[in-house]
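Chemist: Okay, sequence plus prediction incoming.
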Amino acid sequence: DDDDVEIETTSPTPISSTSLPLTKRKKGVFRRDWLSIDRCSSWLQEVNHDLKKARCKTCLKTFSVHCDGKSAVEKHMTSYLHKKSMKAFENNCSLAQFVIPERELDKITAAECVFV
């Protein structure tokens, strides 16, 4: 008969403890290694009292990483509000390099008074 097809079945291979990754990653918990990612390092921050959340310094928003993990960070990063806040943040940072802190101005003034 051409209708008889032989199907070969195999039993699943057992997973040994050596084949598992060395570090288990908890999906719904903030991971500090996210802070070393270039795209996130300037704005992302850990929420100390709740490891299931992350905070954006530029948007001043706290969001959950409990369900989506790193995907939640990436989703926030691509949001309209975040992009808008990042532009303002970058503009403020570039202006800050031209502003001399008051403490520095006080030191300069004191040094100038010595020479008068």
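Modeler: Done, it's in.
Chemist: all contacts plus neighbour counts: C-alpha atoms, from now on.
Modeler: Will do.
Chemist: Can you list the neighbours in contact with the lengthiest helix in the chain?
Modeler: In the chain, with assignment by DSSP state H, the single longest helix is helix 80-96. Contacts with helix 80-96, where a contact means Cα atoms under 8 Å, 6 or more residues apart in numbering, come from T58, C59, H76, M77.
Chemist: What count of nearby residues applies to the third one?
Modeler: Just to be clear, that refers to H76. Look at H76: counted by other Cα atoms under 10 Å, it has 17 neighbours.
Chemist: Use this one as the comparison:
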Amino acid sequence: MNEGDDDISVDKNEDSAVLASPEVLETSFFINKPSKKKLKKGVFNRTWLNWVEYKSFLKEYNHDSSQAACIVCNQQFSVYYCSKAEIDNHIKTKKHQHHMKSYDVNQQLIT
């Protein structure tokens, strides 16, 4: 080859196609992957105390922030996994419904 020639020589031991290294492939895989938000496990939410459907019976269990307490049933239950859904499940129980009837009557007698 002469100086000044713009020819490119290719070594026969190298592939003519350029492949990405494993490190590049790994990082590009994670770049396009949507980030997963870390789900915070259930903790008692004090705004529930202002909700009409909860404020008559619900209170925060003092010893554990992943627990709620029903003052009508005198029962604690977990809000760790489903939070609001656990409260709704408690409301649907026969025990709670029975106690709420008595509680409502007693509240009317007091006022």
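Modeler: Sure thing, it's come through. Just so we're clear, the structure is a prediction, and the values are computed from it rather than from any experiment.
Chemist: And the strands in structure 2?
Modeler: 58-60, 67-70, 75-78 (DSSP state E).
Chemist: can you tell me what part of structure 1 the shortest one aligns to?
Modeler: If I follow you right, that is strand 58-60 of structure 2. Under TM-score structural alignment, strand 58-60 of structure 2 corresponds to residues 44-46 of structure 1.
Chemist: got it, and stretch 87-95 of structure 2?
Modeler: Going by TM-score structural alignment, stretch 87-95 of structure 2 sits over residues 73-81 in structure 1.
Chemist: Any buried residues in the matching stretch, and which?
Modeler: Buried residues in stretch 73-81 of structure 1, counting neighbours by 16 or more other Cα atoms under 10 Å, are found at V73, H76, M77.
Chemist: Tell me how many other residues crowd the nearest residue to K53 of structure 1 once chain neighbours are set aside.
Modeler: Leaving aside its chain neighbours, K53 of structure 1 sits nearest to S64 (4.3 Å; criterion: Cα to Cα, 6 or more residues apart in numbering). Summarising burial for S64 of structure 1: neighbours were counted as other Cα under 10 Å, giving 18.
Chemist: same question, K53 of structure 1
Modeler: Count around K53 of structure 1 with other Cα under 10 Å applied: 21.
Chemist: List the residues that contact it.
Modeler: V29, F30, E46, V47, T62, F63, S64, V65, H66.
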